[in-house]
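Participant: pasting the structure only:
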């Protein structure tokens, strides 16, 4: 799994991802907690989530064109600086009249992330190639995500009580600048993203080119459909996890342990999937991972104590990370690098829309029916996404697209 770390530029990109992601997760609990403390309003606190989802929904496809149109390395550096400036606005929030600055900061930070993610995903195959090193790179990124999930939110919550909100903001700001510096140290590699800007007509022509590729490339389009269905169900289940932990498992401490178990599963799943992605047919690997994830979710929500919940959460992390790494690696391989930014942006836009509506649907169904019914329904949709993967991709052979 460490093969990609032999490549100097990937080591720098991986460090940039690790440090900036950790800084962001330190604020996952701290920002809504600070808004609640300042305003005393649950509605104001809930709007922090909406502020982060709005830019991906509105700007995703545009971000993909820009990632294929501009120098991706420079774009990543610029967006890291933008996010550092955005986070700095949080230092000015001291009373209820300042809460609008929180939403402005979160929207600006999210805009930076929307631009950064497709550029980073499209730049990775340029750095490591599309062979086994790409699987290694994506597996390492999954390990990074799992580690941060495991440590970031609990660490942020602890530091919030010890050092205060302002200290966490300064840490997050510093991590974005450190990420920008690491990316600046990478080589200036020629890529599809280093093209002239052109006219507005050319901009929309490039947007149409990306959509035309998805219409023509069945495997890429099928992957996006399957993963979007999965992410909608996953968002519903994630939205139900905190109420389930508090009401059924016994409180916030138990909920935190379940979240840590999910992170542990991500750590376990990454090295396992590294061995399977290059050896197992895509349809059966992705389909099996999604079916197993759905079944593990049902087991989790049918549990009535940590004895059953923690093993189920670990399994969700293992198979969920396998599904995500498999999808990302396959998309990077079948998509020519010239349009990879646009295809990645479509993926992230679908993820944002699915997450937004899934997060609304899960609690709404639980309110009308029951929490157990809503969870089992979402678990069933996850299993359905796995069956869709087998049906849509069983005749697909993943062949690396020309650069």
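Facilitator: The structure has been received and is ready for your questions. All values derive from a computational prediction rather than experimental measurement.
Participant: going forward, measure contacts and count neighbours with C-alpha atoms only.
Facilitator: Will do.
Participant: any idea how far residue 327 is from residue 166?
Facilitator: Applying Cα to Cα, to the nearest Å, one obtains 38 Å for the distance of residue 327 from residue 166.
Participant: The two: which is more packed in?
Facilitator: residue 327 (20 against 15; other Cα atoms under 10 Å).
Participant: gap between that one and residue 41?
Facilitator: Counting by Cα to Cα, the gap between residue 327 and residue 41 amounts to 39 Å.
Participant: Now residue 346. Nearest residue, chain neighbours left out?
Facilitator: Of all residues beyond its chain neighbours, the one nearest residue 346 is residue 61 (5.7 Å), with distances taken as Cα to Cα, 6 or more residues apart in numbering.
Participant: pretty sure that neighbour is touching residue 340, no?
Facilitator: No. The criterion here is Cα atoms under 8 Å, and residue 61 misses it with residue 340 at 11.7 Å.
Participant: Residues contacting whichever helix or strand residue 173 is part of, please?
Facilitator: Applying DSSP states H and E as the criterion places residue 173 in helix 165-184. Helix 165-184 is contacted from outside by 12-13, 15-17, 19-20, 22-24, 26-27, 30, 34, 73, 76-78, 80-81, 83-85, 87-88, 90-91, 156, 159-160, using Cα atoms under 8 Å, 6 or more residues apart in numbering.
Participant: Second structure for comparison follows:
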């Protein structure tokens, strides 16, 4: 945080994500108020998710094709303009406008995120990349708490105009923070057609051993996440005897652990390399998740479960920070946006697969065993990370000029700068 470029990038991301959460929570509430239809509300939720699945490869190409800072500014300004059609909404007859704006905002958010994470390694020193990712994830949790909490209240107390004003203000503040150039820029800008540029990103993954080794762990993490998303609701309902309130509480308290983990990740990241950070965070995540699932045999008290699920947020930040740092440091600056987007597609695809398999797995094996399988997948991913990225193991191809071991920097090296004081 002593780095002024990172501080501006971090703050801009926090403000922008807060606006995103206000919008994401407020729109389905507004749709239900407008229509009274559960189906219409569910449709609005789905439209928030689809662009992320469909546009990730294109978003990665854009993050490498254009200057990332300017891309983030352009996206933020477009997010303001896209809100304007909502001013014409005065009844259920304009529901299509609400859905179009929701879809457009989600698409723009999908473009913003790869640009932010592709830019991050250029503004911090290589040894600070994991810590920077942890702090970026921390601001995601802060934005989720603030934005999600405000979204429902704003649409209830101030109506749709209040949502528009707050959301637009968040994007304009982000633009103001990004207006001044950073000390570092992209080393190259891709000019190929979109499909060729996307294929070049896939080739980078194929050619870099460190990236190849990350595909399976990322897939397993996504699979576990998909199983969790579905089985968690069943667990709260059947094992704990809870309802909507308890489900929301246990999901929400994870942000508390996430904030603690984000605050501590800088210290941890300075003492270990990203591979070990990822591996041990996954093992702790796996053990804590298994404890939460199986503690229901001892007690179903919500306060006890809330404490366990709050703890879960901390290793989750370590998993995110380690995973992102490994990919960022094993990727050249010129292809980083596409590689990050491709890994996000792997994660999203396996998450969707986990969601699809959750019901069949629980029906075939029973809920308790299915929950333990979910925790075990995290443990296997952790063991793979510790094995693949163990100290002294070469994880980059010698002829690329990138890192030769898990603790070294790749060609995505930040410019030389005077060392900052250690907090």
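Facilitator: Yep, that arrived. Predicted model only: the values in this text are computed from it and were never measured.
Participant: sorry, back to before: quick one: classify the residue nearest to residue 346 of structure 1 as helix, strand or coil.
Facilitator: Classification of residue 61 of structure 1 using DSSP: H, G, I helix; E, B strand; the rest coil returns helix.
Participant: How about the contacts made by the equivalent of it over in structure 2?
Facilitator: Matched to structure 2 by TM-score structural alignment, residue 61 of structure 1 sits across from residue 57. By Cα under 8 Å, 6+ apart, the contact list for residue 57 of structure 2 reads 198, 338, 341, 342, 345.
Participant: secondary structure element for the spatially closest residue to residue 287 of structure 2 that is not a sequence neighbour?
Facilitator: Nearest in space to residue 287 of structure 2, with sequence neighbours left out and distances taken as Cα to Cα, 6+ apart, is residue 375 at 7.2 Å. Following DSSP H and E, one finds residue 375 of structure 2 within helix 367-388.
Participant: how big's the offset between that helix and structure 1?
Facilitator: Taken over the aligned residues, the distance from helix 367-388 of structure 2 to structure 1 averages 3.0 Å (mean Cα distance after the TM-score superposition for structure 1).
Participant: Tell me the helices and strands packed up against that helix.
Facilitator: helix 209-234, helix 274-294, helix 336-365 (3 or more Cα pairs under 8 Å, 6 or more residues apart in numbering; DSSP states H and E).
Participant: could you check the angle helix 336-365 makes with that helix?
Facilitator: Going by axes from the mean of the first three to the mean of the last three Cα atoms, to 10 degrees, helix 367-388 of structure 2 is angled at 140 degrees with respect to helix 336-365.
Participant: Okay, buried residues for helix 367-388 of structure 2 please.
Facilitator: By neighbour count with 16 or more other Cα atoms under 10 Å, helix 367-388 of structure 2 contains the buried residues 367-368, 370-386, 388.
Participant: And the contacts of that helix?
Facilitator: Residues lying outside helix 367-388 of structure 2 but in contact with it, judged by Cα under 8 Å, 6+ apart, are 213-214, 216-218, 220-221, 223-224, 227-228, 231, 235, 275-276, 278-283, 285-287, 289-290, 293-294, 358, 361-362, 395.
Participant: Buried subset of those as a ChimeraX selection?
Facilitator: Those of the contacts of helix 367-388 of structure 2 that meet the burial criterion (16+ other Cα under 10 Å) are gathered into one ChimeraX selection, given here:
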select :213,214,216,217,218,220,221,223,224,227,228,231,235,275,276,278,279,280,281,282,283,285,286,287,289,290,293,294,358,361,362,395
